[in-house]
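Visitor: Need coordinates for the following:
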Amino acid sequence: MKLLSYRSADRCSWGALVDDQIVDLAAVNPGWSTLARALGEAGTDGIRHAVAASGTAHRVAPGAAELLPVVPDPGKILCVGLNFEKHRIETGRERTQHPVIFTRFPDTFVGHGAPLVRPAESESFDFEGELALVIGRGGRRIAPENALDHIAGVTCLNDGSIRDFQSHTHQFTPGKNFPATGAMGPWMVTLDEIADLSDLELTTRLNGVEVQRAPLSDLTYSIPEIVAYCSSWTELRPGDVIATGTPGGIGARREPPLWMKPGDVCEVEVSGIGVLRNAITADA
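Guide: Predicted coordinates:
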């Protein structure tokens, strides 16, 4: 099942992609105003039943919808840094005993097809293709062996980074939180449709040229380990998003550096999920 959030006719909603149309699930059940709320109240099983019962009602043509970030209103966006060995090595960082975690704000993300905005303060706008988890069932102190039970689905994410601001100090926050510098989408694929997350492959392309490729089996900290660690110090809630890290090949570590610039197009593809595509524009 593919779930997405969108805007159509000046109304924000969310739904499921079925037979090349969007089933407006906020119209099917007005109590489920957002995907995050529906996950908390009904879970993916309840959403699936609602889709099956909707028939042909409340359909929206994808061409009439502007896609938003899969979860526009997450309570938390947690990002794992340096979580592919090749990327850690290219940055010159030592391996840590625990995952490196930083946060992003919801307004830093746009949806599939929307422009990523290079801020006026910097030209060092870098790409980071990633797999992101969407939490479906909340919890604290989740054991690794139970972690997958708490994931509703997965999506593509571009953790666009302003590298000079990121390196102002040892804290990543400024370089990761300029508005509209990251993207999430085009949709979330529910976990029941993915046999093994470690079998997925991540590819990033800039203007059609491959710049990153790695299997998810190359993660330094596995997805169950990430969920367990994050839930040890914060309560995960339905709709929370966890970005799992980027492979090697980032623009900042190339010679010369390769930055995203206005007019470019960046694509993040994860096998079994889809392609997240965004053009780059300048900050007006």
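Visitor: contacts, neighbours, all on C-alpha from now
Guide: OK.
Visitor: which residues touch the nearest residue to residue 21 once chain neighbours are set aside?
Guide: Of all residues not flanking residue 21 in the chain, residue 61 sits nearest, at 5.2 Å (C-alpha to C-alpha, 6 or more residues apart in numbering). Residues near residue 61 by C-alpha atoms under 8 Å, 6 or more residues apart in numbering: 20, 21, 22.
Visitor: Distance to residue 252, secondary structure and neighbour count for the residues you listed - can I get that in CSV?
Guide: Shown next, in CSV, are the contacts of residue 61 (distance: C-alpha to C-alpha, whole Å; DSSP: H, G, I helix; E, B strand; the rest coil; neighbours: other C-alpha atoms under 10 Å):
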residue, distance to residue 252, secondary structure, neighbour count
20, 38, coil, 11
21, 39, strand, 16
22, 38, strand, 23
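Visitor: What segments of the stretch 51-200 of the chain are strands?
Guide: Secondary structure of the stretch 51-200 of the chain (DSSP state E, counting those that start in this stretch): strands at 59-60, 66-67, 77-81, 100-103, 109-110, 116-118, 125-126, 129-135, 151-158, 161-162, 182-190.
Visitor: Residue 260 is nearest to which of those strands?
Guide: Residue 260 lies closest, by C-alpha to C-alpha, to one member of the strands of the stretch 51-200 of the chain: strand 125-126, at 5.4 Å.
Visitor: Residue 145 - nearest residue in space that isn't next to it in sequence?
Guide: residue 224 (6.9 Å).
Visitor: Likewise for residue 16?
Guide: Nearest non-adjacent residue to residue 16, counting by C-alpha to C-alpha, 6+ apart: residue 3, 4.4 Å away.
Visitor: Residue 235 now?
Guide: residue 140 (4.8 Å).
Visitor: shouldn't the one you found be in contact with residue 232?
Guide: Yes - in this structure, residue 140 is within contact of residue 232 by C-alpha atoms under 8 Å, at 6.1 Å.
Visitor: coming back round to it: what's the neighbour count on the residue nearest to residue 16?
Guide: The number of residues packed near residue 3 is 25, by other C-alpha atoms under 10 Å.
Visitor: and it, what helix or strand is that in?
Guide: Assigned by DSSP states H and E, residue 3 belongs to strand 2-8.
Visitor: structure for this one too, so we can compare:
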Amino acid sequence: MKLISYKPKEIPGDFRMGLMVNGEVYDLQESYRKAIGVGKGVPLQRSMPTDPASFYRLGKDVLNLAHQAERYLKDTEETPISKDLIELGTPVPAPSKIICIGKNYAAHAEEMKGEVPDYPVLFAKFRNALIGPADDIEKPAATNKLDYEVELGVVIGSEATNVQREDALQYIAGYTIGNDISARDLQKRTPQWLQGKTLDRSTPIGPWVVTADELEDPSNLAVCTFVNGEKRQESSTSHLIFDIPQLINFISSLITLEPGDIILTGTPDGVGVAMDPPHFLKDGDVVRLEIEQIGSMENRVREV
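Guide: Model (predicted):
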């Protein structure tokens, strides 16, 4: 199941939860109403909210209801929403936590002239950084060294504290693509990376969340980055130093993970700062990310 966030392009309003079924867009709440035979006069906000943030906070119970809507759409001939009339937003717009993993591919640690870590390297982003899968990546005047990082994103589906490795995948709602845009000059000017990692409107997430039942094994997914059509990063999640069960085990031993939280699992080698000479993102550049079994996401860089 592919979960999206969408709103009409020309009409002011909030983003709504939607489904992508056979390449077509449908409203999730309206599809669920039809699936269970409930008219529009009956409120469903507690069981099937339209708001994406509220949806993910309900955890895995609401995912089971969403599957009813998906099955209904696959069995009927409902009219989809025209993709020309909508814009997609970041599918998880208001996570309580965005936890990022640094140096989680050995080849990337090497190109950054760092050692392979003994423990996962954790840092954070804030929700002000999140943008949709087709939005512009904003490049502020504060940085001249903006860089790309393709990452597999994990969306938490159940509250997780002290989770054992063997149980970890049960706590996942789904997977998405993230671009951990990094201002290298800001990141490196202090020992703490935060200021270079969470610039306003800099981190695309999307284009959707592929639910865990559809992507059962995230341990061997091809990941790629293209900048203006040139391939820059190419690897596989099989090369993660700390795989997803290890990450959930480690993080949940320190921090309670909540439904809707995002873990960005790290980037492979091929980042711009490590090229000779370095290649940083500039106004007008187009960055395309691809992750196997999820899809692709393309964003343009815009100076602000």
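Visitor: follow-up on the earlier one: next one: the residue nearest to residue 21 of the first structure from residue 218 of the first structure, what distance?
Guide: Distance of residue 61 of the first structure to residue 218 of the first structure, given as C-alpha to C-alpha, to the nearest Å: 38 Å.
Visitor: just the strands in the stretch 201-304 of the second structure please.
Guide: 203-211, 222-227, 230-236, 262-264, 286-291, 295-303.
Visitor: Where in the first structure does the first one align, residue-wise?
Guide: Meaning strand 203-211 of the second structure. Using TM-score structural alignment, strand 203-211 of the second structure lines up with residues 182-190 of the first structure.
Visitor: and the matching stretch, how far from the second structure on average?
Guide: When the second structure is superposed, stretch 182-190 of the first structure averages 0.7 Å from its matched positions, counting by mean C-alpha distance after the TM-score superposition for the first structure.
Visitor: okay, now the alignment partner in the first structure of residue 157 of the second structure: neighbour count?
Guide: Matched by TM-score structural alignment, residue 157 of the second structure corresponds to residue 136 in the first structure. By other C-alpha under 10 Å, 29 other residues sit near residue 136 of the first structure.
Visitor: Could I get the contacting residues of residue 136 of the first structure?
Guide: 39, 40, 43, 44, 150, 151, 152, 153, 237, 238, 239.
Visitor: Quick check: the gap between the spatially most central residue of the first structure and residue 257 of the first structure.
Guide: Central residue of the first structure (C-alpha atoms, centre = their mean): residue 157, 3.4 Å from the mean position. To residue 257 of the first structure, residue 157 of the first structure is 22 Å away according to C-alpha to C-alpha.
Visitor: wait, residue 263 of the first structure sits on residue 278?
Guide: No - taking contacts as C-alpha under 8 Å, residue 263 of the first structure lies outside contact range of residue 278: 10.2 Å.
Visitor: The two: which is more packed in?
Guide: Between residue 263 of the first structure and residue 278, residue 278 has the larger neighbour count (other C-alpha under 10 Å), namely 24 against 12.
Visitor: ok, now how distant is the more buried one from residue 93 of the first structure?
Guide: Separation of residue 278 of the first structure from residue 93 of the first structure (C-alpha to C-alpha) stands at 30 Å.
Visitor: for residue 194 of the first structure, same thing?
Guide: According to C-alpha to C-alpha, residue 194 of the first structure stands 32 Å off from residue 93 of the first structure.
Visitor: neighbour count winner among those two?
Guide: It is residue 194, of residue 194 of the first structure and residue 93, that has more neighbours when counted by other C-alpha under 10 Å, with 15 against 11.
Visitor: In TSV: the contacts of residue 61 of the first structure, plus distance to residue 212 of the first structure.
Guide: As requested, the contacts of residue 61 of the first structure are exported to TSV (distance: C-alpha to C-alpha, whole Å):
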residue	distance to residue 212 of the first structure
20	29
21	31
22	31
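Visitor: What residue, apart from its backbone neighbours, is nearest residue 178 of the second structure spatially?
Guide: residue 205 (4.6 Å).
Visitor: Give me the secondary structure label for the corresponding residue of the first structure for residue 50 of the second structure.
Guide: Residue pairing (TM-score structural alignment): residue 50 of the second structure is matched to residue 33 of the first structure. Assigned with DSSP: H, G, I helix; E, B strand; the rest coil, residue 33 of the first structure falls in the coil class.
Visitor: what residue of the second structure matches up with residue 151 of the first structure?
Guide: For residue 151 of the first structure, the aligned residue in the second structure is residue 172 (criterion: TM-score structural alignment).
Visitor: actually residue 235 of the first structure, sorry about that
Guide: Counting by TM-score structural alignment, the partner of residue 235 of the first structure is residue 256.
Visitor: Could I get the contacting residues of its match?
Guide: Residues near residue 256 of the second structure by C-alpha under 8 Å, 6+ apart: 159, 160, 161, 162.
Visitor: Just give the number of residues close to the third one.
Guide: A count of nearby residues for residue 161 of the second structure, using other C-alpha under 10 Å, gives 17.
Visitor: Also the first one?
Guide: A count of nearby residues for residue 159 of the second structure, using other C-alpha under 10 Å, gives 18.
Visitor: which residue lines up with the residue nearest to residue 145 of the first structure in the second structure?
Guide: Using TM-score structural alignment, the equivalent of residue 224 of the first structure in the second structure is residue 245.
Visitor: about what we covered before: export the strands of the stretch 201-304 of the second structure to a markdown table and tack on distance to residue 140 of the second structure?
Guide: Below are the strands of the stretch 201-304 of the second structure laid out as a markdown table (distance: least, C-alpha to C-alpha, whole Å):
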| stretch | distance to residue 140 of the second structure |
| --- | --- |
| strand 203-211 | 13 |
| strand 222-227 | 19 |
| strand 230-236 | 23 |
| strand 262-264 | 23 |
| strand 286-291 | 16 |
| strand 295-303 | 6 |
